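# Fold the stuff below for me.
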Amino acid sequence: MIGQKSKSKLDWGFLLLLSSSYFSGTIILQGLQSLMPFFQSDFNLSRAQVGLYSTAFFITATIAAIYSGQLVDKIGSKNGMLLSGLMMGIFVILHSLTSSFAILLVFASFTGLGFSVISPALNKAVIDESPPDKVGLSMGIMQSGGGVGSFVGASLLPVLAVAYGWRLAVILAGLNSILILFLVKFKLPDDFGVSNYQNEDQGNLSEKVKLLFANKSMLLVCFLGLILGTSSGTIPNHYTLYLTMDLGFTPQMAGLMLGVLQIGGLFGRIFWAWLSDKLHRNKRHLSFLYLIITISLLYIFYSYFIWRAAALTWLIFIFSFFLGTAAMGWMGLYFTVVGERSSSEMTGLATGLSLIFIRLGVLVSPPVFGLIADQFDHYNYSWLVLAIFTFVGGMILYFQERKI
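The predicted structure follows:
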């Protein structure tokens, strides 16, 4: 069994197994979002309607987030990973059986319900089992599995959809999620990630939530999640549409560029966490400051300049990587801070609470981003609004953090 070694150094086998679980979940999440042009064509959808898919996926994930976190604290990380993978695998396979976009949205909502469990389970495992001086790096390595899965899903599923149809593509994504469960089942001990505090009287759920809200530093991190969640909602959902409709790329090329963006996200999850461990371990708000500024500048660049350079394919690939590094690479650093600002027995619950704020951003932003694009028949002003929101919101939270 792995996950039972000394906490004095990194357990690479343990981190690889956690990464594989996140890998399977993000193949589904980002892979499905890379299929938006196929959904748009098959179901005859507008940009704003396409944005409803992410809303449906994340609405249940948002509603269930805090309960999922508490559930993980009770049943343990291993059981949480098994439950999440099984639900996602089954319901994404069911996507292939419908010819109605409304029913597709229902299946998306149940897939999102399964996805709501994976982050608390994995984050709790990393916080509980990692060396104290390498928590950020460990979180980044685990989160990198999501980056790899995002790249594979975004790059491979559109290719499979062109060759064999999007329905077969989603079936394969679902089967992958179910197969990963066997590794989790037989490689982790049965009691892995079960809190040592679960039998103590810690009060009911509302009392625990009040305790977390009373922690001002935790509350600021939650609101930061709302801001960063807009990136996770809008970019994967609309990036291929932006590339095909505004810049004129083919769906296959757009899928590859989305894949490069996800590689950037993979790099960013490790880079920002490593940078914070090395330079800002006791002042992680400085890492977030640099991150917010970088994201905002990239959005402005996309608003004013990228569309002018659409003929330079190599440049679009480069900036896809940069955009992914900043706007999609914050998770490792973010969830490290969530874990550090909560007690061990409440890591799952704290993760669930922070996910509510993140997913509120994910829920609201894709339809709004698409609606602005529909009004002007291009995405330039959508990028600009996103830049203003990210920068202003991030600066407000930064100065509030300094007052604590």
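
# hey, let's count contacts and neighbours off CA atoms from now on
Will do.

# what helix or strand is the residue of the chain positioned farthest from its centre on?
Residue farthest from the centre of the chain, counting by Cα atoms, centre = their mean, is Asp201 at 32.6 Å. Under DSSP states H and E, no helix or strand contains Asp201.

# Ok, Gly229 next?
Going by DSSP H and E, Gly229 is in helix 216-241.

# Remind me what the helix or strand following that helix packs against, helices and strands.
Note on helix 216-241: by DSSP H and E, the next helix or strand toward the C-terminus is helix 251-279. Contact here means 3 or more Cα pairs under 8 Å, 6 or more residues apart in numbering; DSSP states H and E; on that basis helix 251-279 packs against helix 135-164, helix 216-241, helix 284-304, helix 313-327, helix 331-340.

# Another sequence for comparison is provided below:
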Amino acid sequence: AVLLPVLTVAYSWRLGVLVVGILMLAMAFLSFIFYKERPVLPAEGASDAAPTSKKGPKGSILKVMSNPVLLILCLITPLMAFGQTGIASFLVLYLEEDLNFSVGLAGGCLTVAMIAGTVGRIGWGIISDRLFAGDRIIPIIILSVIAFIGALGTAFLSKGFPVWLPFFWSILMGGTFIGWNAVLITLAAELAGKELAGSIMGILVTIAWIGIIVGPPVFGYVADGFGYYWSWLLIAVFALLSAVGFLYILRLSKRGNQEVSVG
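Okay, the predicted model is just below:
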């Protein structure tokens, strides 16, 4: 993601795509050689088999999916994925067409957004583990609010603003809309448990792909019909919905803890 804009501007988009394809093949080969599954100990296998034999996997999946946090995740992930693909697809075009940025300068904004996304995917996990003692909800709320601010700031950009400001908004959007994956996916895996982590993750990622597929055409249609302002405002609203949804979950969890303490 960092190299692609640079290679495209310096050489051609074909070379950029070729390099990305080679890197993907290299990563697949290295994963095949070096990645090993953790061996399952006999005690773990016995403990895992017991609950599975009592309940069918279908019933267990339905029970896990009825968790309100997972339901909120299923609603939020396609919205955040929508924002992610909208940024990746249209940020450069927006800066070129509306703000008269050069291709190199616009590509630089996309580059810093991708770098911020890479840092965010690691950073939000560290923040969740270290600062919030493994709490995933609060970091997701913070992430969503920052994403809202970044998209809203981008919507209000104009030619009179200083050059550094689009870079700043790009960093905010990259660190959140592109960096959201790890902490949300970790939350889903933890809620699913070891037995159903694969199944639940498959469902969640499939739902997220709805936003990935729908995002670029809808973002582009809104930009063509009404202007980029409304496209950025749309993903800002999606980020705000994410924050509101997880604030609701946080309220439910606090209410549940209070009921347990009273009981």
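
# Assuming the best superposition, what's their TM-score?
Scored against TM-score structural alignment, normalised by the length of the second structure, the superposed chains reach a TM-score of 0.81; 246 aligned residues with a Cα RMSD of 2.7 Å.

# ok, so what distance separates the aligned residue in the first structure for Ile146 of the second structure from Trp330 of the first structure?
Aligning on TM-score structural alignment places Ile146 of the second structure opposite Thr294 in the first structure. Per Cα to Cα, to the nearest Å, Thr294 of the first structure is found 11 Å from Trp330 of the first structure.

# And for Leu323 of the first structure?
Distance from Leu323 of the first structure to Trp330 of the first structure, by Cα to Cα: 11 Å.

# neighbour-wise, which of the two wins?
Trp330 (29 against 26; other Cα atoms under 10 Å).

# How about that one: what's its closest non-neighbour residue?
Using Cα to Cα, 6 or more residues apart in numbering and skipping residues adjacent in sequence, the residue nearest Trp330 of the first structure is Arg269, 5.7 Å away.

# Give the aligned equivalent of the one you found in the second structure.
Match for Arg269 of the first structure (TM-score structural alignment): Arg121.

# isn't its match right up against Ile185?
No: using Cα atoms under 8 Å, Arg121 of the second structure is not in contact with Ile185; the gap is 10.6 Å.

# List the contacts of the residue most central in space within the first structure.
The centroid of the first structure falls nearest to Ser232 when counting by Cα atoms, centre = their mean (6.1 Å). The neighbourhood of Ser232 of the first structure, defined by Cα atoms under 8 Å, 6 or more residues apart in numbering, consists of 327-328, 362.

# residue in the second structure matching it?
By TM-score structural alignment, Ser232 of the first structure lines up with Gln84.

# What of Leu181 of the first structure?
Checking TM-score structural alignment: Leu181 of the first structure goes with Ala28.

# give the contact list for that match.
With contacts taken as Cα under 8 Å, 6+ apart, Ala28 of the second structure has no neighbouring residues.

# just Gly123 of the second structure next, same as before
Residues counted as contacts of Gly123 of the second structure (Cα under 8 Å, 6+ apart): none.

# Any figure for the gap between it and Lys159 of the second structure?
Noted for Gly123 of the second structure: a distance of 32 Å to Lys159 of the second structure, by Cα to Cα.

# Is there a neighbour count for the spatially closest residue to Leu70 of the second structure that is not a sequence neighbour? I'd like the number.
By the measure of Cα to Cα, 6+ apart, the closest residue to Leu70 of the second structure outside its immediate chain neighbours is Ala188, 6.5 Å from it. Neighbours of Ala188 of the second structure under the rule other Cα under 10 Å: 23.

# need the contact list for Ala188 of the second structure.
70, 73, 197, 200-201.

# related to what we said a few turns ago, right, and the match of Ile146 of the second structure touches Thr325 too?
No: if you go by Cα under 8 Å, Thr294 of the first structure and Thr325 don't touch, sitting 9.7 Å apart.

# These two: who's more crowded?
A direct count of neighbours by other Cα under 10 Å for Thr294 of the first structure and Thr325 places Thr325 higher, at 27 against 17.

# Met176 of the second structure maps to what in the first structure?
Just to correct that, residue 176 of the second structure is Thr rather than Met. For Thr176 of the second structure, the residue aligned by TM-score structural alignment is Ala326.
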